[in-house]
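[1] Next come a sequence and a model predicted from it.
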Amino acid sequence: MEAAILRLDLVDPLISGNKWFKLKHHLAAAEQAGARGVISLGGAHSNHLHALAAAGKRFGFATVGLVRGHAVETPTVLDLQAFGMELHWLGYAGYRARHDADFWLPWRERYPHLFPVPEGGGGLAGAMGCAEIVEQARSQLGVLGWEDYDCWWLACGTGTTLAGLVLAEAGQHAVIGAMAVPEGHGVESNVDALLREGSRPCAKWTTEISEYADPAKSSCLKSRPPYSLLDASLGAFAKTDAQLLDFIRSCERESGIPFEPIYTGKALLALKQSVQEGRFAIGTRLIFIHSGGLQGRRSTDVAADLRVSPPT
């Protein structure tokens, strides 16, 4: 098989990876609503909050972050503050309440001039922004000498990016998501909800990867839009082990491409293991999405393990 990496980490040094695509329609909606800024949620290492705060500083709008846990200083948090984002620490119980129907009421009363954006830039607006990734990739196929491809492979946190790809593909090519969280954390239900809301018929295809990655069965792909999810979490979100870190180091030495261990590193390791298990048909052409998130590598433990320096 052949695999090509779509380097979304190169889109922008700060509004990086898939985050710009997720934010694009949310920010347009905020502007249309006459909002003076945006309020959203995330953790102390959140790629989403980092991109949002950077966008606010660059384009001149206010940003407020509702942060999981209790106040800590991480490289990400220091950046958020430097970018001018106002932070509120919710604790862990308070953050778990983010799905409650009345969660946003006090925050909208406190910040009536701000536009609320879902955690991670999710929702249909985030998915529709990510749908544009498909056209970006297709426009570059000629550089590879490819006329077509068979499937996508990407890391999944909430499944928003995957849902956008599935909507854009409309059944033409399979989309495979390597989950950064264990099964049962709501990725599948979120994807299905976004696909229903996106007003296009879609059904999860639960057959083996080799069945829908086989170019000889492309006619099936056009009759129903397939996607599949597999657990690449190593048992917990943000969990790492020696095998994963060694794999990332090896990939970086060979390719010169940086990866991080929470999303892209785990997704790439899961892809390698699937290839070794013979789960892809000979001749399969696959697009791997590098979704960015490199700023999160700066946490103390990960930086020490991968020997990385903070980006300039």
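    Good, I have the coordinates.
[2] Going by C-alpha atoms from here, please, whenever you check contacts or count neighbours.
    Will do.
[3] any idea how far Asn47 is from Ala54?
    Using CA to CA, to the nearest Å, we find Ala54 at a distance of 11 Å from Asn47.
[4] Ok, Val143 next?
    Distance from Val143 to Asn47, by CA to CA: 30 Å.
[5] again with Ser228
    Counting by CA to CA, the gap from Ser228 to Asn47 is 24 Å.
[6] More neighbours: those two, which one.
    Using other CA atoms under 10 Å as the criterion, Ser228 and Asn47 rank with Asn47 on top: 24 against 20.
[7] Find the nearest non-adjacent residue to that one, please.
    The shortest distance from Asn47 to any non-neighbouring residue, by CA to CA, 6 or more residues apart in numbering, is to Gly293 (5.7 Å).
[8] Number of residues surrounding that neighbour?
    Using other CA under 10 Å, Gly293 has 27 neighbouring residues.
[9] Could you do Leu144 as well?
    8.
[10] can you pull out the helices in the stretch 151-300 of the chain?
    160-169, 187-197, 209-213, 218-223, 242-255, 264-276, 300-306 (DSSP state H, counting those that start in this stretch).
[11] could I get these as CSV with distance to Gly126?
    Putting the helices of the stretch 151-300 of the chain into CSV (distance: least, CA to CA, whole Å) gives the following:
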stretch, distance to Gly126
helix 160-169, 7
helix 187-197, 10
helix 209-213, 26
helix 218-223, 25
helix 242-255, 28
helix 264-276, 19
helix 300-306, 28
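[12] so which of those gets nearest Ala232?
    helix 264-276 (6.0 Å; CA to CA).
[13] you'd agree Gly157 is up against Met179?
    Yes - taking CA atoms under 8 Å as the definition, Gly157 is a contact partner of Met179 at 6.2 Å.
[14] which one of the two has more residues nearby?
    Per other CA under 10 Å, whichever of Gly157 and Met179 has more neighbours is Met179, with 27 against 22.
[15] circling back: what's the overlap in contacts for Gly157 and Met179?
    Common neighbours of Gly157 and Met179, counting by CA atoms under 8 Å, 6 or more residues apart in numbering, are Val187.
[16] quick check, distance from the longest helix belonging to the chain to the centre of its chain.
    In terms of residue count, the longest helix belonging to the chain (DSSP state H) is helix 123-138. Remark: helix 123-138 is offset 11 Å from the chain centroid, using CA atoms, centre = their mean, to the nearest Å.
[17] this is the other structure I want to compare:
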Amino acid sequence: MIQPQQQSFNQKIEVSNNFGIEVYVKREDVLHNEISGNKFRKLKYNLLEAQKLGFVKLLTFGGAYSNHIAAVAAAGKEFGFETIGVIRGDELVDKYLENPTLKKASENGMQFEFVTRTQYRDKNNATFLNQLEEKFGDFYLIPEGGTNDLAVKGCKEILTDNDKMFDFICCAVGTGGTISGIINSSYEHQKVLGFPALKGDFLFQDIQKYAENGQWNLVTDYHFGGYAKINDELKQFMKQFFKKYLITLDPVYTSKLFFGVINLISKGYFKPNSKILIIHTGGLQGLQSNIAEI
């Protein structure tokens, strides 16, 4: 059985405002110590499918500080799969143990294939995948970031019937899989807002591949300069947020999400007396190096 260590729950936080707005946090970060938040959701049905098809190896792609790489390695150890991580950057081959994410993934049994950035761009190329299969044997392929139809199915389970009371559902966006699942399980009266950690509008098209229905939009003003970029203002926000609520945020995704939602509340963006649910998707392993990747 692919089960979390703990069920998520909704925690109310007091956000000062003059609009009667209530804010809750869905604590998906507590699902598992290492297979954190949305990564557990994305992997659940992929692991079940791999088991069903008889695969014993998982292969996936990621950068040196990837939450996804860390989660796949931990999932392989816990649920009995060999794991292979194709890592962007061949300069890491002799010094990956200096990297906290890769060191932990290695300790969890992951085997690495370090490739150049040029080679890495071929991660969806059939010829490149065939070469990997020749080298490693049969494997179950999980895409970079974990997003596919089965991942979206898992992310649909983030919202439950108890969340019907909320008017707005807010979440961080990386590859678009998590928000797609949330959109697909949201109610007609709810609006889903995604806060991308990356610059650019390409995510709209990516999400439209999976989003079946619902009202949604992306708020693109809170990426703080781009992916994995962080400044003193955001660092200070993370510290103050933890001091006030005892909730840890990561520097790449959730800190920008919570900063954005609270800032929008202060600007009167949300209708008065709204109830807002913010999804805490975990990814806290990135704090080890003050940077994280999809």
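    Perfect, I can see it now. This is a predicted model, so every value here is computed, not measured.
[18] who touches Glu157 of structure 2 in this structure?
    Per CA under 8 Å, 6+ apart, neighbours of Glu157 of structure 2: Arg41, Gly181, Ile182, Ser185.
[19] Run through the residues that contact the second one.
    This points to Gly181 of structure 2. The neighbours of Gly181 of structure 2, taking CA under 8 Å, 6+ apart as the test, are Ala151, Val152, Lys153, Gly154, Cys155, Lys156, Glu157, Ile158, Tyr210, Ala211.
[20] now swap in the last one and tell me
    Ser185 of structure 2 is in contact with Lys156, Glu157, Leu159, counting by CA under 8 Å, 6+ apart.
[21] got the contact list for the most centrally placed residue in structure 2?
    Among the residues of structure 2, the one closest to the centroid is Asn38, at 5.0 Å (CA atoms, centre = their mean). Contacts for Asn38 of structure 2 were tallied using CA under 8 Å, 6+ apart; they are Glu28, Cys155, Thr178, Thr281, Gly282.
[22] of all those residues, which comes closest to Gly54 of structure 2?
    Nearest to Gly54 of structure 2, judged by CA to CA, of these is Cys155 at 23.8 Å.
[23] Need the counterpart of that closest one in structure 1.
    In structure 1, the residue matched to Cys155 of structure 2 (TM-score structural alignment) is Cys130.
[24] Could you count how many residues lie near that match?
    Neighbours of Cys130 of structure 1 (other CA under 10 Å): 27.
[25] Arg279 of structure 1 now?
    16.
[26] right, and it touches Ser210 too?
    Yes - using CA under 8 Å, Arg279 of structure 1 makes contact with Ser210 at a distance of 4.8 Å.
[27] how much space between Val115 of structure 2 and Asn33 of structure 2?
    Distance of Val115 of structure 2 to Asn33 of structure 2, given as CA to CA: 29 Å.
[28] Check Ile179 of structure 2 too.
    Distance from Ile179 of structure 2 to Asn33 of structure 2, by CA to CA: 22 Å.
[29] Could you check which of those two is surrounded by more residues?
    Between Ile179 of structure 2 and Asn33, Ile179 has the larger neighbour count (other CA under 10 Å), namely 31 against 16.
[30] so what corresponds to that one in structure 1?
    Mapped onto structure 1 by TM-score structural alignment, Ile179 of structure 2 lines up with Leu162.
[31] Tell me if I'm right that its match and Trp153 touch.
    No - using CA under 8 Å, Leu162 of structure 1 makes no contact with Trp153, being 9.0 Å away.
[32] what residues are shared contacts of the two?
    Listed as contacting both Leu162 of structure 1 and Trp153 by CA under 8 Å, 6+ apart are Val175, Ile176, Gly177.
[33] show me where structure 2 has strands.
    Remark: strands assigned in structure 2 by DSSP state E are 10-13, 22-27, 57-62, 82-88, 110-115, 140-141, 168-173, 191-196, 215-218, 275-280.
[34] Export the contacts of Ser185 of structure 2 as a markdown table, with columns for distance to Phe259 of structure 2.
    Converted to a markdown table, the contacts of Ser185 of structure 2 look like this (distance: CA to CA, whole Å):
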| residue | distance to Phe259 of structure 2 |
| --- | --- |
| Lys156 | 25 |
| Glu157 | 25 |
| Leu159 | 22 |
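[35] Just the closest of the residues you listed to Phe166 of structure 2, please.
    Set against Phe166 of structure 2, the nearest of these by CA to CA is Leu159 (10.6 Å).
[36] what's near enough to touch the closest one?
    Applying CA under 8 Å, 6+ apart to Leu159 of structure 2 gives the contacts Ile182, Ser185, Ser186.
[37] How about Ile21 of structure 2?
    Contacts of Ile21 of structure 2 by CA under 8 Å, 6+ apart are Ile265, Pro272, Asn273, Ser274, Lys275, Ile276.
[38] again, 7 Å this time
    Pro272, Asn273, Ser274, Lys275 (CA atoms under 7 Å, 6 or more residues apart in numbering).
[39] which parts of stretch 165-182 of structure 2 are buried?
    166-182 (16 or more other CA atoms under 10 Å).
[40] try stretch 67-75 of structure 1
    Residues Val67, Arg68, Gly69, Pro75 are the ones in stretch 67-75 of structure 1 that count as buried (16+ other CA under 10 Å).
[41] Repeat that for stretch 96-105 of structure 1.
    In stretch 96-105 of structure 1, counting by 16+ other CA under 10 Å, buried: Arg98.
[42] just stretch 27-38 of structure 1 next, same as before
    Leu27, Ala30, Ala35, Arg36, Gly37, Val38.
[43] And those, which is closest to Ala97 of structure 1?
    Once CA to CA is applied, the member of these that ends up nearest Ala97 of structure 1 is Val38, at 19.6 Å.
[44] doesn't His113 make contact with that closest one?
    No - if you go by CA atoms under 7 Å, Val38 of structure 1 and His113 don't touch, sitting 8.5 Å apart.
[45] number of nearby residues for the closest residue to Ala151 of structure 2 other than its chain neighbours?
    Nearest residue to Ala151 of structure 2, sequence neighbours excluded (CA to CA, 6+ apart): Lys42, at 3.8 Å. If you count neighbours by other CA under 10 Å, Lys42 of structure 2 ends up with 28.
[46] now do Lys239 of structure 1
    Lys239 of structure 1 has 14 neighbouring residues, counting by other CA under 10 Å.
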